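Participant: From the sequence below, what's the structure:
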Amino acid sequence: MSRSTKVAVASGAIGLLALGGGLSIAAQASADPTASPSSSPSASPSTPGTGKDGHRGGPGRGVHQSDLAQKLAAKLSLDQAKVTEALKAVREANKPTARPSAGASPSARPDPATRDAALAKQLAEKLGVAEADVTKALAEIRAERQNQRAAALKSRLDEAVKAGTLTQAEADAVTKAVAKGVIGGR
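Facilitator: The predicted structure is shown next:
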């Protein structure tokens, strides 16, 4: 094998390794550092929105149903059991009748803002409160969750920089990519 062929093969291999490492770092940095969600309402995960099956729910796509009910009840000055029942009723009424096809485009999904507005409207009707109050409470809960996730990501990236796993520039790039929705966000 000629010298130029060896150099080209070695350069290609190094490039692939660097790309794989970069993608791995990005995936790890954007991964939710919390435990996985539990389908049991009595479970109390360390961070809201995650449980053993890895699924998420709620307006912020990370708020566990019992946690959402608790927070909504507090913000709306209602009984948590009443809010829990209303959430279950709304979710049951809006449950899809069929799974989306494997080739369905993301544009075939309902718009998140439309879905959230419908959730607020239906919850307001079930709970007997103003729709604006429910909308505001859901937005506050979503913002709180996003702030928790941002803080957790910052902490993990700071630890990686301190351990020498990432440079500060790499950590900043991951933070920017998450903030812009390139990775780990919706």
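Participant: all contacts plus neighbour counts: C-alpha atoms, from now on.
Facilitator: Noted.
Participant: Give me the helices and strands touching the lengthiest helix in the chain, please.
Facilitator: What stands out as the longest helix in the chain, according to DSSP state H, is helix 131-163. If you count contacts as 3 or more C-alpha pairs under 8 Å, 6 or more residues apart in numbering; DSSP states H and E, helix 131-163 packs onto helix 3-30, helix 65-76, helix 112-127, helix 168-179.
Participant: Most tightly packed of those?
Facilitator: helix 65-76 (a mean of 20; mean count of other C-alpha atoms under 10 Å).
Participant: Now do that one and helix 131-163, the angle between them.
Facilitator: Going by axes from the mean of the first three to the mean of the last three C-alpha atoms, to 10 degrees, helix 65-76 is angled at 120 degrees with respect to helix 131-163.
Participant: To compare with the earlier structure, here is another sequence to fold:
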Amino acid sequence: MTKYRTRAAALLAAGAVAGGATAATLSAHAADDTGSSSSSSAPAGDRGPGGPGHGRGPGEDAAALAKALGVSESKVSDAIDAAREATRPDDAEKPAAGEKPTPPTEAERTAREAAFAKALAKELGVDQAKVTKALETVRAARDAERRTDLSDRLDTAVKDGKA
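Facilitator: As a prediction, this is how the structure comes out:
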């Protein structure tokens, strides 16, 4: 396989992984059942709780969302916590102890995202369409940054003869 094809295959695989990670992140906004509030900012060099490649924490998203909406980061952080609580699934929707949860369908994921955006808009006192657009913008920027980081790591690995 040529260097170009190897890199293209790696980028396609990474894109699929990034898409899955994005879907998991989006569903986590509406179905966060950890019971913890983790909206504080994380230093830019830290990795998320999932290990390398899993983001730098929700604090950066709150900051970016606050900037996009023109409100304070603390207000957005508080609103995110409240919106997560308001859109948390009830116990009837959770799997029984020991059972593996089934991933949401695309329709369920879309409904959860819309419910989260509506709850967040209500908490912030901002139009839901504006919140939805800001969420999409922040997510797109985060995804673009992940793709750039991955591309840089792949370039380095190819250069170093590791890929």
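Participant: quick one: TM-score?
Facilitator: The TM-score (TM-score structural alignment, normalised by the length of structure 2) is 0.63; 126 aligned residues with a C-alpha RMSD of 3.2 Å.
Participant: re the thing from before, residue range for the longest helix of structure 1 in structure 2?
Facilitator: Using TM-score structural alignment, the residues of structure 2 aligned to helix 131-163 of structure 1 are 128-160.
Participant: Pull out the buried residues from the matching stretch.
Facilitator: Residues 128, 131-132, 134-135, 138-139, 142-143, 146-147, 150-151, 154 are the ones in stretch 128-160 of structure 2 that count as buried (16 or more other C-alpha atoms under 10 Å).
Participant: Present the residues you listed as JSON lines; the columns should include distance to residue 31 of structure 2.
Facilitator: Rendered in JSON lines, the data for those read as follows (distance: C-alpha to C-alpha, whole Å):
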{"residue": "128", "distance to residue 31 of structure 2": "19"}
{"residue": "131", "distance to residue 31 of structure 2": "18"}
{"residue": "132", "distance to residue 31 of structure 2": "17"}
{"residue": "134", "distance to residue 31 of structure 2": "20"}
{"residue": "135", "distance to residue 31 of structure 2": "16"}
{"residue": "138", "distance to residue 31 of structure 2": "19"}
{"residue": "139", "distance to residue 31 of structure 2": "17"}
{"residue": "142", "distance to residue 31 of structure 2": "20"}
{"residue": "143", "distance to residue 31 of structure 2": "21"}
{"residue": "146", "distance to residue 31 of structure 2": "23"}
{"residue": "147", "distance to residue 31 of structure 2": "26"}
{"residue": "150", "distance to residue 31 of structure 2": "28"}
{"residue": "151", "distance to residue 31 of structure 2": "31"}
{"residue": "154", "distance to residue 31 of structure 2": "33"}
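Participant: before we move on, back to that, in TSV: the helices and strands packed on helix 131-163 of structure 1, plus distance to residue 53 of structure 1.
Facilitator: TSV is the format used below for those (distance: least, C-alpha to C-alpha, whole Å):
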stretch	distance to residue 53 of structure 1
helix 3-30	18
helix 65-76	14
helix 112-127	23
helix 168-179	23
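Participant: just so I know, which of the ones you listed lies nearest residue 84 of structure 1?
Facilitator: helix 65-76 (5.2 Å; C-alpha to C-alpha).
Participant: mean deviation of that closest one from structure 2?
Facilitator: Superposed on structure 2, helix 65-76 of structure 1 shows a mean distance to its aligned partners of 1.4 Å (mean C-alpha distance after the TM-score superposition for structure 1).
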